[in-house]
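[1] Next input, structure requested:
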Amino acid sequence: MSAVPAGELPHGLLTAARQHRAGTDLPGRVDGETWLRALPRLVDEALDRWSLRVDRGEPLRHGLTALVVPVTRPRGDPGVLKIGWPHEESDTEHLALRAWHGRGAVQLLAADPPSGALLLERLDAGRDLTIGSVQGTSEALGGLLSRLDRPAPPWAPPLSGQLVRIRDQAQRAATDAALAHRFPRRLLQQAASLAADLAGEEGLDARLVHTDLHQANVLWRAQPGEWAAIDPKTVAGDPHWAVAPAMWNRWDDALAAADLRSHLTSRLELVCGAGGLDPDRARAMTIVRLADNALWSVRHGRDDVADEITRSVAIIKAMQRG
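    Reported below is the predicted structural model:
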């Protein structure tokens, strides 16, 4: 019997993974349902490979694309085994973690890229930035952006290429009459124009950027007492590109604020202040990313597309100057 049988897999992971489609970018990609069937075997193989034991005193955890199993290493020290669904954004996770070597990010202890298995240090999974003051959590995110900043390695996909794609898709969407009543055309045109300007900048692809750095992707490292980023999705780009996730996460807090625009502006300025970034440049990149998020939801027929569009429009409007 598997150490983590199919019947023990978290319900949230089952729900999320079953929505994942097989990628077409490389041979061997599988859909989420196929990956779930293989998951117990992948866990067992990783446990054997690194001589690990499941730590039954801690619960299984998960994200949208990975199972996280608390484990005990051969000498008795704790770790976590992460088995991820194979997709394009996860391909470079082990490379990014090796590049950071624990500076501002979770420490990678071992990796088996073909199986999507990572052995990581165990952080405090019960302590992240989804609670706490806007000032404190935003400044912590900004501080991590600064710590993670380093020259882009050759394996990181270039941000300029993404911006060209976003420009083209936003331009097409701006002429789509069926979309016009769901997403303001002027905001699509603005996003296309900003993406075009940014994509043409010399030196845009110079830095290694964690593009999914948000409040739930930061955990506490008890020794020496500091925050560390997890689950990197990386590009060779500009650190300002990484500010946007801090805007769309903890959305209930934003909605509860007396003034949504002021709340989001404050978040952005706090992140930028702590990270040594230019707020105007962060606003421009946030506008582009939010438009892209909304269009992605439309293209993929997401059940929450209406909420995604509403949130994206609200954030884009809050990012306008003046």
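[2] C-alpha only now, for contacts and for neighbours.
    Will do.
[3] On the three-state scheme, residue 187 is what?
    Assigned state for residue 187: helix (three-state reduction, DSSP: H, G, I helix; E, B strand; the rest coil).
[4] for residue 292, what are its contacts?
    Residue 292 sits next to 166, 170 when contact means C-alpha atoms under 8 Å, 6 or more residues apart in numbering.
[5] buried sites along the host helix or strand of it?
    Residue 292 belongs to helix 279-299 when assigned by DSSP states H and E. Of the residues in helix 279-299, those buried by neighbour count under the rule 16 or more other C-alpha atoms under 10 Å are 279-280, 282-298.
[6] Return the angle between stretch directions for whichever helix or strand comes after it and helix 279-299.
    Beyond helix 279-299 on the C-terminal side, the first helix or strand identified by DSSP H and E is helix 305-318. If you take axes from the mean of the first three to the mean of the last three C-alpha atoms, to 10 degrees, helix 305-318 sits at 160 degrees to helix 279-299.
[7] didn't residue 167 look like it was pressed against residue 195?
    Yes: under the criterion of C-alpha atoms under 8 Å, residue 167 lies in contact with residue 195, with a separation of 5.3 Å.
[8] Nearest residue to residue 179 in space, please, no chain neighbours.
    Counting by C-alpha to C-alpha, 6 or more residues apart in numbering, the nearest residue to residue 179 once its immediate chain neighbours are dropped is residue 173, at 6.9 Å.
[9] how about this one, so we can line them up?
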Amino acid sequence: MESLRDLTPPRRLAAALPASEAGWLAGLPELAERVAERFGLTVERLVEPGGRSSVALLVRRADGTRATLKLVAPGPAGQPAPAELELAALRRWDGLAAVRVLDAAPEDGALLLERLHGETSLRSLPDAKATLEALSTLRRLWVAPGEDHPFPSVGERTGFALGALRAAAGGEAGPLVERALELRDELLAGPPEEVLLHGDFRQGAVLASDGERAPWLAVGPEPAVGERAFDLARLVRDRLHDLMASPGAAAIARRRVTRLSGTVEADPDRVRGWALYRGVASGVRQLAAGRRADGEALLEFASWL
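    The predicted structure is shown next:
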């Protein structure tokens, strides 16, 4: 890359970020240049299409080591800084089933990570094999969060979206939204479980590595502390568009709940409940962002459960 001053943020990122992040987005080239100089990095290229809340650059350190520089948007005001939470989770895992942190400047939302094969995720495998690998990875991520940890509880994490959900209760998806809100209350009133969760675990968040520690490593956590069913719930709707194109999609989704729950000895009713809640919450968020097709697909998925 000739100059970071010429860095153009990926279109996916620019389209997904809310207006409140416009200042961060505009200052991204200068931020990338400053962080690269601080860490002594040579930037090779921008990773595209990239994520919806961060940008990744392939870099080399001064000693020639390949790495990935991730710059994370600050996130909504009043909520924990995403980069700080991600850093805390990755350090807690310390390379166990997850990408390793090489350096960090959390005040700038900057994480310098070991480089994985970003073009190869578990989605490159047949679904059955990918699911087995995903569950193997997930089991190793479920550790105690540690004393004085900074991670929000699942109740706090889901609480951030309650305003938007309650506002959607008067719309066309009102009955489904109301059911999701009821389920959240019921699930949070259940027996507590305190493990560190990835928070956004899916096949696309597990990348191929060089195999020194494990062939597959998780990236991009949105960590929280709570029950394992919350992580499994996101996995239930993996490859959603493929699922929707399959005959008997609703029955397949329900069987996924049973299969995933049985593999890790989780309560299938709790997995089903969180899968419905998370599907509705994501669907409402997509609709609010103007991504109607994605939002409607998520709400249809939730209706199957």
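[10] Provide the TM-score value for the superposition.
    Comparing the two superposed chains by TM-score structural alignment, normalised by the length of the second structure, the resulting TM-score equals 0.86, with 296 aligned residues with a C-alpha RMSD of 2.6 Å.
[11] Next, the mean deviation of the helix or strand containing residue 265 of the first structure compared to the second structure.
    Using DSSP H and E, residue 265 of the first structure maps to helix 260-275. Comparison of helix 260-275 of the first structure with the second structure after fitting gives an average deviation of 3.1 Å (mean C-alpha distance after the TM-score superposition for the first structure).
[12] got the buried residues for that helix?
    For helix 260-275 of the first structure, burial by neighbour count (16+ other C-alpha under 10 Å) applies to 260-261, 263-275.
[13] Ok, stretch 140-150 of the first structure next?
    Going by neighbour count (16+ other C-alpha under 10 Å), the buried part of stretch 140-150 of the first structure is 140, 141, 142, 143, 144, 145, 146, 148, 149, 150.
[14] same deal with stretch 70-79 of the first structure?
    Within stretch 70-79 of the first structure, the residues that qualify as buried are 70, 71, 72, 73, 78, 79, counting by 16+ other C-alpha under 10 Å.
[15] First-to-last residue distance for that stretch?
    For stretch 70-79 of the first structure, the first and last residues are 6 Å from each other (C-alpha to C-alpha, to the nearest Å).
[16] which bit of the second structure covers it?
    Residue correspondence for stretch 70-79 of the first structure in the second structure, counting by TM-score structural alignment: residues 58-67.
[17] quick one: the helices in the second structure?
    Along the second structure, the stretches classed as helices by DSSP state H are 11-16, 22-26, 28-39, 82-93, 127-141, 154-159, 162-168, 174-188, 228-236, 240-244, 249-264, 268-288, 292-304.
[18] and of those helices, who's closest to residue 106 of the second structure?
    Among those, helix 82-93 comes nearest to residue 106 of the second structure, with 5.5 Å by C-alpha to C-alpha.
[19] The nearest residue to residue 5 of the first structure once chain neighbours are set aside - how many residues pack around it?
    In space, not counting the residues next to it along the chain, residue 5 of the first structure is nearest to residue 40; the distance is 5.6 Å by C-alpha to C-alpha, 6+ apart. Look at residue 40 of the first structure: counted by other C-alpha atoms under 10 Å, it has 20 neighbours.
[20] I'd like to know how far residue 40 of the first structure sits from residue 17 of the first structure.
    As defined by C-alpha to C-alpha, residue 40 of the first structure lies at a distance of 14 Å from residue 17 of the first structure.
[21] Quick check, central residue of the second structure?
    residue 200 (3.1 Å; C-alpha atoms, centre = their mean).
[22] Just give me the match in the first structure for it.
    Per TM-score structural alignment, the equivalent position to residue 200 of the second structure in the first structure is residue 212.
[23] didn't that match look like it was pressed against residue 245?
    Yes: contact between residue 212 of the first structure and residue 245 holds when scored by C-alpha under 8 Å: they sit 6.3 Å apart.
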